[in-house]
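Student: how does the following fold in three dimensions:
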Amino acid sequence: MYQLRHKKFIATDIETCWDFFSSPNNLKKITPPYMGFLVKNEIPEKMYEGLMIEYTVTPIMKIPMNWITEITHVEDLKYFVDEQRKGPYKIWHHEHHFKVVEGGVEMEDILTYVLPLGFLGKIAHALFVKNKVKEIFEFRNKKVEEIFRV
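Tutor: Predicted structure coming up:
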């Protein structure tokens, strides 16, 4: 099992921050364009527990992968969790936490994931998955800075 933790300061109020991140429609804005992120089902403006989102991404060599994630937990203005129901990972559990701090909001991501294929999955993680996940989060950080003018 692998875990990535990341904290980001966002110079805005909690309501503005929450409004942006709790809208599934904004996910594409913070996903690298090369990922070919495409939502395949109709989604609402605001997430809720039980929401299923079906999408396609092309993270490696433009090979499309179908994903289905479920929003499993939501506490307004505090956190939400998305979990993969179908996709390339054996386990994908992504927590998004929001905390009011002086001058803005601290957003913390806790991503816990397991790759399939046992030993081969460990090799794939070492060779490219680990770096690809970090790269996606780095892109997201830059986009968040642009969006919120941090």
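Student: when you work out contacts or count neighbours from here on, use the C-alpha atoms and nothing else.
Tutor: Noted.
Student: give the helix, strand or coil label for residue 47.
Tutor: Following DSSP: H, G, I helix; E, B strand; the rest coil, the label given to residue 47 is coil.
Student: quick one: contacts for the residue nearest to the spatial centre of the chain?
Tutor: Centrality entry for the chain: nearest residue to the mean C-alpha point is residue 94, 6.6 Å, by Cα atoms, centre = their mean. For residue 94, the contact set (Cα atoms under 8 Å, 6 or more residues apart in numbering) comprises 81, 82, 83, 109, 110, 111, 112.
Student: before we go on, could you also do this sequence so I can check it against the first one:
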Amino acid sequence: MYQLKSVQGLPISLEEAWEFLCAPENLKTITPDYMGFNILSGTEDKMFQGQIIQYIVTPVANIKTKWVTEITHVQDKEYFVDEQRFGPYQLWHHKHFLEVTDGGIIMRDVVDYKLPGGILGQMAHPIMVLPKLKEIFHYRADKLASIFGKLEHIPTTLQFNSF
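Tutor: Here you go, the predicted model:
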């Protein structure tokens, strides 16, 4: 099992952050273009518990991968959780938290994930998966900062752990 934690401060209101992050179509905006992110279904309504979102991504070697996500928990303007139901991971559980702070909000993400393939998946993690996740989350932080700005008193951090 692996865990990714990220923290970022944005100089926007809680309402503005929630509106942006809870619109599934905005995920394409904060995903690197080379990943070929394409939503197939599930963005017709505002985010709700039980929502299924289907999309295609091309994370490695131009190989298209279908990913199906379920929004399993939503607490208005506080947090939501998405879980992979079908896709490249054995487990993907992504918690998104928002918290008001001086001058804006703090956005915290915690992703618990497990790779398929047993020992081969573990061997692939430091070579292929971890560098790609770091790249994607750094891109996302940079993109959000370019759209909204950043709070100087909240350093953007990215931390990985394995269990």
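Student: among the contacts of residue 94 of the first structure, which lie within strands?
Tutor: 81, 82, 83, 109, 110, 111, 112 (DSSP state E).
Student: distance-wise, check the fourth one relative to residue 103 of the first structure.
Tutor: Taking Cα to Cα, to the nearest Å as the measure, residue 109 of the first structure falls 19 Å from residue 103 of the first structure.
Student: between the two, who's got more neighbours?
Tutor: Taking neighbours as other Cα atoms under 10 Å, residue 109 of the first structure and residue 103 compare with residue 109 leading, 18 against 11.
Student: the residue nearest to the centre of the first structure - that's part of a strand, no?
Tutor: Yes - judged by three-state DSSP, residue 94 of the first structure forms part of a strand.
Student: could you count how many residues lie near the closest residue to it other than its chain neighbours?
Tutor: Spatial nearest neighbour of residue 94 of the first structure, chain neighbours left out: residue 111 (4.4 Å); criterion: Cα to Cα, 6 or more residues apart in numbering. Neighbour count of residue 111 of the first structure, defined by other Cα under 10 Å: 19.
Student: again, but for residue 23 of the second structure
Tutor: Applying other Cα under 10 Å, we find 14 residues neighbouring residue 23 of the second structure.
Student: ok, back up a step: any chance of a markdown table for the contacts of residue 94 of the first structure, columns distance to residue 49 of the first structure?
Tutor: Output for the contacts of residue 94 of the first structure, formatted as a markdown table (distance: Cα to Cα, whole Å):
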| residue | distance to residue 49 of the first structure |
| --- | --- |
| 81 | 9 |
| 82 | 9 |
| 83 | 11 |
| 109 | 18 |
| 110 | 18 |
| 111 | 18 |
| 112 | 19 |
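Student: max pairwise distance over these: which two?
Tutor: The distance between the two most remote of the contacts of residue 94 of the first structure (Cα to Cα) is 13.2 Å, for 83 and 109.
Student: what ranges does the first structure have for its helices?
Tutor: Secondary structure of the first structure (DSSP state H): helices located at 14-21, 118-124, 130-148.
Student: would a markdown table of those with distance to residue 61 of the first structure and mean neighbour count be doable?
Tutor: Below are the helices of the first structure laid out as a markdown table (distance: least, Cα to Cα, whole Å; neighbours: other Cα atoms under 10 Å):
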| stretch | distance to residue 61 of the first structure | mean neighbour count |
| --- | --- | --- |
| helix 14-21 | 28 | 17 |
| helix 118-124 | 15 | 13 |
| helix 130-148 | 12 | 15 |
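Student: any idea which of those helices gets closest to residue 90 of the first structure?
Tutor: Here helix 118-124 is closest among the helices of the first structure (Cα to Cα), at 9.8 Å.
Student: against the second structure, what's the mean shift for the closest one, could you check?
Tutor: Superposed on the second structure, helix 118-124 of the first structure shows a mean distance to its aligned partners of 0.4 Å (mean Cα distance after the TM-score superposition for the first structure).
Student: returning to that earlier point: which one of the ones in strands among the contacts of residue 94 of the first structure is nearest to residue 51 of the first structure?
Tutor: residue 82 (9.3 Å).
Student: got the contact list for the nearest residue to the closest one once chain neighbours are set aside?
Tutor: Nearest residue to residue 82 of the first structure in three dimensions, chain neighbours excluded: residue 71, at 4.4 Å (Cα to Cα, 6+ apart). Listed by Cα under 8 Å, 6+ apart, the contact set of residue 71 of the first structure reads 47, 48, 49, 50, 51, 52, 80, 81, 82, 83.
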